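Engineer: can't give you the sequence, but here's the structure:
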């Protein structure tokens, strides 16, 4: 349990650094999950445990408190604890070992995604399954031209659920790709459709990296704390084999994506 030098108290609520705690006896307190918070209790608990992992309080390779200990620490139910742990397993921050407990992973999962194409192929190379959830699919007008707009949450399938890595927004000219609205891009790869049905092969990209202020919905999808104000964004255009601009795209990256940039100094 969290030890705080605050004197003797008995079953009373106290505030420490703006956080509400329940002082049980003496120096020991338990964090109270806020039932009035917009986020479900298991999400709140997941964020607290994640923060303890990231700040080193729960160290790599070591066991985190048991379900029973968590229930007592956070004054919550076993179901809430199990859901929170399950999400952390999906994130790749912890692993469960039968008969021993839940341990902080020695090497937390990271996904190296540096370009706009090949998301499905990249995960296949890792023997993992790509997942896409369509958030928006419509036709919009930009600069006097009609574009097919597609917004997707993209992630990887895990035993405990889906770990979403990015939120992608694509704009494709209707004049080049009529009929895209007929496809179910929750099941089909956009670039596979372009290659197979439109004989268009995405080639080079031009991108700009910058921070992007994101709303609570995107934070929830990418499992980012609401206190965070911005995430990394890559924005640019994609050209085909004939150097024709075929897509305007914006990708917002979650915390489980890393970039590796190699340069030649010669």
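Structural biologist: Looks like it arrived, so ask away. Please read all numbers here as calculations on a predicted model, not as lab measurements.
Engineer: all contacts plus neighbour counts: C-alpha atoms, from now on.
Structural biologist: Noted.
Engineer: any chance you could map the strands in the stretch 101-250 of the chain?
Structural biologist: Secondary structure of the stretch 101-250 of the chain by DSSP state E, counting those that start in this stretch: the strands cover 101-104, 111-112, 130-142, 145-158, 161-173, 205-213, 230-239, 245-253.
Engineer: would you list those in CSV and tack on distance to residue 44 and mean neighbour count?
Structural biologist: Below are the strands of the stretch 101-250 of the chain laid out as CSV (distance: least, C-alpha to C-alpha, whole Å; neighbours: other C-alpha atoms under 10 Å):
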stretch, distance to residue 44, mean neighbour count
strand 101-104, 18, 19
strand 111-112, 25, 13
strand 130-142, 24, 16
strand 145-158, 21, 20
strand 161-173, 17, 21
strand 205-213, 22, 14
strand 230-239, 20, 18
strand 245-253, 21, 21
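Engineer: and of these, who's closest to residue 264?
Structural biologist: With distances scored as C-alpha to C-alpha, the stretch of those nearest to residue 264 is strand 205-213 (18.8 Å).
Engineer: name the residues that touch that closest one?
Structural biologist: Residues outside strand 205-213 that contact it (C-alpha atoms under 8 Å, 6 or more residues apart in numbering): 115-116, 229-239, 252.
Engineer: just how off-centre is it within its chain?
Structural biologist: Here the centre of strand 205-213 is set off from its chain's centre by 18 Å, with C-alpha atoms, centre = their mean, to the nearest Å.
Engineer: quick revisit: got CSV for the strands of the stretch 101-250 of the chain, with distance to residue 122 too?
Structural biologist: Formatted as CSV, these follow (distance: least, C-alpha to C-alpha, whole Å):
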stretch, distance to residue 122
strand 101-104, 26
strand 111-112, 9
strand 130-142, 9
strand 145-158, 11
strand 161-173, 13
strand 205-213, 17
strand 230-239, 18
strand 245-253, 16
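Engineer: included below, for side-by-side comparison, is a second structure:
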């Protein structure tokens, strides 16, 4: 439902509702969505507001308008295997796509008497000037190992590349746990889904070859991601 008294514009709320229905599978690929008039009547808003919300979705490449026919879902789900935490940037580039990052939080925090740089980013791909976020990554980086690392622009630079090139510390071992996670409104808005949607979350820590922890990490995956785990069984 739309919240008329919310600070979030009505057209953005409507856009997120429709976006959530697409990502949740309530509206399928190629299916026609309700008309501007139907949406205006359903939510008791103007057609101008509806049109603005739909224009945003067209810009994000989630829907397409066909003259004389209607408006249809055009989302093409992105499918990839988990990249074993090597580097999101490297992984996406190897797939021939353009990686993109948006910083959500960047701050210095104290944990158990030690300073950490807390970096939270929405990570995704950019195609035809359209951005689709695939993960929300949160990193806790020990500042005793990486002093001044907050000065780097991690919307443009790869975190692991900075660790390797600027500090001579290579992250190469990861231990993780995987579990479902009920997301809050802030994360829901990034992925365009409903608040309290259960998504997949990975938590763990990354170490170098000397078993020194260089990052504590948490990754929440978009429902539009086909998450795969691949293992190899050795037989004797």
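Structural biologist: On my side now, so go ahead. Keep in mind it's a predicted model, so treat the numbers as computed, not measured.
Engineer: hang on, the earlier thing: now for the contacts of strand 205-213 of structure 1: which two are most distant?
Structural biologist: Longest distance between any two of these is 31.6 Å, between 229 and 239; criterion C-alpha to C-alpha.
Engineer: out of the contacts of strand 205-213 of structure 1, which is nearest to residue 47 of structure 1?
Structural biologist: Using C-alpha to C-alpha, the contacts of strand 205-213 of structure 1 come closest to residue 47 of structure 1 at residue 229, 15.8 Å.
Engineer: from residue 226 of structure 2, how far off is the residue nearest the centre of structure 2?
Structural biologist: Structure 2 has residue 135 as the residue nearest its centroid, 3.1 Å off, counting by C-alpha atoms, centre = their mean. According to C-alpha to C-alpha, to the nearest Å, residue 135 of structure 2 and residue 226 of structure 2 sit 12 Å apart.
Engineer: which SS class is residue 19 of structure 2?
Structural biologist: helix (DSSP: H, G, I helix; E, B strand; the rest coil).
Engineer: what about it, how many neighbours?
Structural biologist: When neighbours are counted by other C-alpha atoms under 10 Å, residue 19 of structure 2 registers 26.
Engineer: and it, how close does it get to residue 227 of structure 2?
Structural biologist: 20 Å.
Engineer: circling back: need the contacts of strand 205-213 of structure 1 in JSON lines with distance to residue 62 of structure 1, can you?
Structural biologist: JSON lines is the format used below for the contacts of strand 205-213 of structure 1 (distance: C-alpha to C-alpha, whole Å):
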{"residue": "115", "distance to residue 62 of structure 1": "35"}
{"residue": "116", "distance to residue 62 of structure 1": "37"}
{"residue": "229", "distance to residue 62 of structure 1": "31"}
{"residue": "230", "distance to residue 62 of structure 1": "31"}
{"residue": "231", "distance to residue 62 of structure 1": "30"}
{"residue": "232", "distance to residue 62 of structure 1": "31"}
{"residue": "233", "distance to residue 62 of structure 1": "34"}
{"residue": "234", "distance to residue 62 of structure 1": "36"}
{"residue": "235", "distance to residue 62 of structure 1": "39"}
{"residue": "236", "distance to residue 62 of structure 1": "42"}
{"residue": "237", "distance to residue 62 of structure 1": "44"}
{"residue": "238", "distance to residue 62 of structure 1": "44"}
{"residue": "239", "distance to residue 62 of structure 1": "48"}
{"residue": "252", "distance to residue 62 of structure 1": "32"}
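Engineer: closest to residue 35 of structure 1 out of these?
Structural biologist: residue 229 (23.4 Å).
Engineer: settle this for me: the closest one is touching residue 214, isn't it.
Structural biologist: Yes. The pair residue 229 of structure 1 / residue 214 is scored as a contact, 6.8 Å apart, by C-alpha atoms under 8 Å.
Engineer: show me the helices in the stretch 1-150 of structure 1, by range?
Structural biologist: Using DSSP state H, counting those that start in this stretch, the helices found in the stretch 1-150 of structure 1 span residues 41-54, 67-74, 78-91, 119-125.
Engineer: which helices and strands does the third one pack with?
Structural biologist: Same thing as helix 78-91 of structure 1. Judged by 3 or more C-alpha pairs under 8 Å, 6 or more residues apart in numbering; DSSP states H and E, the packing partners of helix 78-91 of structure 1 are helix 41-54, helix 67-74, strand 94-97, strand 161-173.
Engineer: dump those into JSON lines; add distance to residue 193 of structure 1 as well.
Structural biologist: Shown next, in JSON lines, are the helices and strands packed on helix 78-91 of structure 1 (distance: least, C-alpha to C-alpha, whole Å):
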{"stretch": "helix 41-54", "distance to residue 193 of structure 1": "36"}
{"stretch": "helix 67-74", "distance to residue 193 of structure 1": "46"}
{"stretch": "strand 94-97", "distance to residue 193 of structure 1": "37"}
{"stretch": "strand 161-173", "distance to residue 193 of structure 1": "13"}
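Engineer: and the ones you listed: which comes nearest residue 152 of structure 1?
Structural biologist: strand 161-173 (5.2 Å).
Engineer: how far away is the counterpart of residue 4 of structure 2 in structure 1 from residue 45 of structure 1?
Structural biologist: Structural correspondence for residue 4 of structure 2 with respect to structure 1 (TM-score structural alignment): residue 35. Residue 35 of structure 1 sits 12 Å away from residue 45 of structure 1, taking C-alpha to C-alpha as the criterion.
Engineer: these two: which is more packed in?
Structural biologist: residue 45 (24 against 10).
Engineer: structure 2: which residue goes with that one?
Structural biologist: Match for residue 45 of structure 1 (TM-score structural alignment): residue 14.
Engineer: next: residue 120 of structure 1.
Structural biologist: In structure 2, residue 120 of structure 1 lands on residue 89 (TM-score structural alignment).
Engineer: wait, what's in contact with that match?
Structural biologist: Neighbours of residue 89 of structure 2 in contact, by C-alpha under 8 Å, 6+ apart: 99, 158.
Engineer: does residue 19 of structure 2 touch residue 193 like I think?
Structural biologist: Yes. Between residue 19 of structure 2 and residue 193 there is a contact under C-alpha under 8 Å: 6.5 Å.
Engineer: look up how far residue 53 of structure 2 lies from the spatially closest residue to residue 19 of structure 2 that is not a sequence neighbour.
Structural biologist: In space, and not counting its chain neighbours, residue 19 of structure 2 is closest to residue 192: 5.3 Å by C-alpha to C-alpha, 6 or more residues apart in numbering. According to C-alpha to C-alpha, residue 192 of structure 2 stands 13 Å off from residue 53 of structure 2.
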